[in-house]
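Chemist: got a predicted structure here, sequence first:
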Amino acid sequence: MKQVQKIKLGISIGDLNGIGSEIVLKTFDDSRMLDFCTPVIFASAKIITFLKKQYKLSLNFQGIDDPSKAIDGKINVMNVWKENVNINFGEEDPEVGKYAFLSLEAATAALKNDDIDVLVTAPINKSSIQSENFNFPGHTDYLARELEGESLMFMITDTLKIGLLTDHVALKDIASVITPELIQKKIDIIHETLKQDFRIQKPKIAVLGINPHSGDNGVIGKEDEEILKPTLHKIREKGKLVYGPYSADSFFGSKNYKNFDAVVASYHDQGLIPFKTLSFGNGVNFTAGLNKVRTSPDHGTAFEIAGTNSANINSFKEAVFKAIEIYKCRKEYRKLTQNALKKQGRKDTNKKLFTKDN
């Protein structure tokens, strides 16, 4: 009997001066994780050997020079570079940022080529990584360019899912960025990802207002009355279960979020402050809307504790499990959709033949 090949899970190492390498290696220091996937860490055997000693870990790994050659049952380290890297934990360093990009670039290329099935990204420092090759506010925008589809930052746990209309946009620009087209596009992405990635057939979605108290009928800004409400009305007319806008200040405290499959926040902090308050350390950042699966932990580089061997691995481990789960759900959804289309095609053919014969 042929053994089923495990999901190949690619990992970009993130900023080496942060906690990314610690949470990656500690996660797979537990050999039971190899029962769920075949990890491929994009870095170098030299740096992983150094970090293994730094964190006093016992994990065994094998170096490879081609991600397609990763072996099941092993921790695979793809040698993206050969030279030594000077690590100074807790420091912001553009030189280290260069290696964070090299890792991400190689992992993304492997994902595009189907050499890996999913990608989990360790945290980057958004300042250190900036260069001619990476001129983005974060992973999400870079991946949107490299992979097909429209990206959306979707923060998820089993009980709370929050998507953003705008993510890394300055607060002063929010109102001008939110348009009917953007609202429609982002809600379409969330609706589709809830169906194909989370097995929710008829998603129920709440939308938070742009202004305090959703504008109080135009008293505190007119964006909710003139842009958000009419757009949501048009979306509802098309059959989607979309509700709001809700006043953001009371929505979470009243636990109203529990009545919905997902919540749409207008801007970054409006969504991420309640999300991290309710689920920090267990949440996952999922980039919805792409043709490939990418997740990451819900925290950053944590320079303040980097190198101290004290980082919490829970969010990264959840990101691994969610990537695997979403990949399987999406594969199943596509298979069901294809079967339904084939079945419909046969019905249409039979109908034509029947009409012709009669």
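Modeler: Sure, I can see it. Please read these numbers as outputs of a predicted model, since none were measured by experiment. Numbering: from 1, shown residues only.
Chemist: use CA for all of it now, contacts and neighbours both
Modeler: OK.
Chemist: surely F101 is within a helix?
Modeler: Yes: under DSSP: H, G, I helix; E, B strand; the rest coil, F101 falls within a helix.
Chemist: now for it: which residues touch it?
Modeler: F101 is in contact with G14, I129, F134, counting by Cα atoms under 8 Å, 6 or more residues apart in numbering.
Chemist: and the last one, how close does it get to N125?
Modeler: Distance, F134 to N125, using Cα to Cα, to the nearest Å: 12 Å.
Chemist: between the two, who's got more neighbours?
Modeler: Neighbours around F134 and N125, counted as other Cα atoms under 10 Å, are more numerous at N125. The numbers are 23 against 16.
Chemist: sec struct for the residue nearest to N76 when sequence neighbours are not counted, please.
Modeler: Take N76 and drop its neighbours on the chain: the residue closest to it by Cα to Cα, 6 or more residues apart in numbering is V40, 4.7 Å away. Per three-state DSSP, the secondary structure class of V40 is strand.
Chemist: how near is V40 to E318?
Modeler: Distance of V40 to E318, computed by Cα to Cα: 17 Å.
Chemist: more neighbours: the two, which one.
Modeler: V40 (29 against 22).
Chemist: nearest to F275 among the contacts of F101?
Modeler: Set against F275, the nearest of the contacts of F101 by Cα to Cα is G14 (22.8 Å).
Chemist: check contacts around the closest one.
Modeler: So G14 contacts G20, S21, A100, F101, S103, L104, T121, A122, P123, I124, N125 (Cα under 8 Å, 6+ apart).
Chemist: now, the most widely separated pair of the residues you listed?
Modeler: S21 and F101 (14.3 Å).
Chemist: what's in contact with stretch 290-297?
Modeler: 111-112, 117-123, 144, 147-151, 281, 283-287, 315-316, 318-320, 322-323, 326-327.
Chemist: please compare the first structure with the one that follows:
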Amino acid sequence: MIKNAENIIVGISIGDLNGIGSEVVLKTFEDSRMLELCTPVIFANVKILSFIKKNFTSSVMLHGIDKLDQIVPGKINVYNLWREGIDINLGTNNDKVGEYAIKSFVAATKALKEGIVDVLVTAPINKYNIQSETFKFPGHTDYLDQELEGNALMMMVQDNLRVGLLTDHIPLSEVASHLTEELIERKIQTIKQSLIQDFSINKPKIAVLGLNPHCGDGGVIGKEDDAILKPVLKKIFDKGTLVFGPFPADGFFGSGQYEKYDAIVATYHDQGLIPFKTLSFGKGVNYTAGLNKVRTSPDHGTAYDIAGKDIADYNSFKEAVYLAIDIFRSRNQYEEISKKPLKIKEKQL
């Protein structure tokens, strides 16, 4: 059954409490109309958020709950995941604060898996202070890939601009060795399926960027594009997927060529994220495609340098909430349509 908008429950992991996460989360819900779109549930502690709130202009009213069956529509629910106090020093790196960031994220993910919340929006974490004996993941995406069904793929979204990655958080020196036929086919299929079910695009067109400058110039500047990318993309195209490339990455965005496609696939992290963040004007969203649940996040980090100064731009987080809701609706509609048998009227003779 497709949910009414106000009944969509958005789980929010609070991220690094010393960063700008709390600020962008609470400022997002300053606009009371947001509560007509969804019911937020923040996994943290209401007293700590009330303390942090004093550092920036905010009039939001927080509703503390001690159990997840106490969620109230129309309220900014804060699930008291812990009771103890935390030493908060905005703008500083603290390993103890990192522990609570992961505690929030793990609990929110569990609620997502169990269907208590419908979608998950994650505030920024510090990838260094979250590491422990019990959490050894580079970030949110890798943990979600383990906990949720499917194959996680990092996709950056801003309106009709969608940039997916073949490889994400790995050293540049290792990118070429990761570009196998199996990985490329799997990632392209994940992007295609996401465009269909998450963005309601029936016949998506996908462009792939080359690995080397000028796509290797016929092997003069690297052989990976000719030896790996081109034959795999042809194979995928011949099977019916509208995938094109590889294209030289240097002029692809500046020429406006990206506007012809429903998604662009970069071979490595910065190849995709530098042009994306340049074009998205602070409203970009990081979406984890390919999983059986919906997770989004803003496209920025903890921003310690401006934490507590009341100047953090919350637009990316707000867009992350919007996108999570839109994808949730789109998936529900896709599933409803998929369940209906195809009815073909008999031609009357």
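Modeler: Looks like it arrived, so ask away. Every value quoted in this text rests on a predicted model; they were computed, and no experiment measured them.
Chemist: looking at the contacts of stretch 290-297 of the first structure, which are in strands?
Modeler: Judged by DSSP state E, the contacts of stretch 290-297 of the first structure include V118, L119, V120, T121, G149, E150, S151, V284, N285, F286, T287 as members of strands.
Chemist: from those, which two are the most distant?
Modeler: Using Cα to Cα, the pair of these lying farthest apart is G149 and V284, separated by 20.2 Å.
Chemist: more neighbours: which of the two?
Modeler: More neighbours surround V284 than the other of G149 of the first structure and V284, with 29 against 15 (other Cα under 10 Å).
Chemist: where along the stretch 251-358 of the first structure do the helices fall?
Modeler: Along the stretch 251-358 of the first structure, counting by DSSP state H, counting those that start in this stretch, helices occupy 268-279, 314-357.
Chemist: select, out of those helices, the one closest to H191 of the first structure.
Modeler: helix 314-357 (13.8 Å).
Chemist: can you give the distance from that closest one to the centre of its chain?
Modeler: A distance of 22 Å separates the centroid of the chain from that of helix 314-357 of the first structure, by Cα atoms, centre = their mean, to the nearest Å.
Chemist: do the same with stretch 16-30 of the second structure
Modeler: On Cα atoms, centre = their mean, the centre of stretch 16-30 of the second structure falls 17 Å from that of its chain.
Chemist: one more: stretch 123-133 of the second structure?
Modeler: 17 Å.
Chemist: which stretches in the stretch 1-150 of the second structure count as strands?
Modeler: 9-13, 39-44, 62-65, 76-80, 119-122, 150-158 (DSSP state E, counting those that start in this stretch).
Chemist: which one of those strands lies nearest to S32 of the second structure?
Modeler: Per Cα to Cα, nearest to S32 of the second structure of the strands of the stretch 1-150 of the second structure: strand 76-80, 9.9 Å.
Chemist: what residues are up against E150 of the first structure?
Modeler: A144, I189, A288, G289, L290.
Chemist: by neighbour count, which of these wins?
Modeler: Neighbour max across these (other Cα under 10 Å) = A288, 27 neighbours.
Chemist: doesn't S151 make contact with it?
Modeler: Yes: using Cα atoms under 8 Å, A288 of the first structure is in contact with S151, at 5.7 Å.
Chemist: how about the contacts made by I327 of the second structure?
Modeler: I327 of the second structure neighbours (Cα under 8 Å, 6+ apart): D198, F199, V294.
Chemist: again with N93 of the second structure
Modeler: So N93 of the second structure contacts N18, N129, Y304 (Cα under 8 Å, 6+ apart).
Chemist: overlap between these and the first structure?
Modeler: Checked against the first structure using both residues aligned by TM-score structural alignment, their matches' Cα atoms under 8 Å, the contacts of N93 of the second structure keep these contacts: N18, N129.
Chemist: of the contacts of N93 of the second structure, which is the most crowded?
Modeler: N18 (26 neighbours).
Chemist: gap between that one and A303 of the second structure?
Modeler: 9 Å.
Chemist: where do the contact lists of those two overlap?
Modeler: G91.
Chemist: gap between D31 of the second structure and V25 of the second structure?
Modeler: D31 of the second structure sits 12 Å away from V25 of the second structure, going by Cα to Cα.
Chemist: look at those two and report which has more neighbours.
Modeler: V25 (24 against 12).
Chemist: what sits against the more buried one?
Modeler: Here V25 of the second structure is in contact with I14, A123, Y314, F317, K318 (criterion: Cα under 8 Å, 6+ apart).
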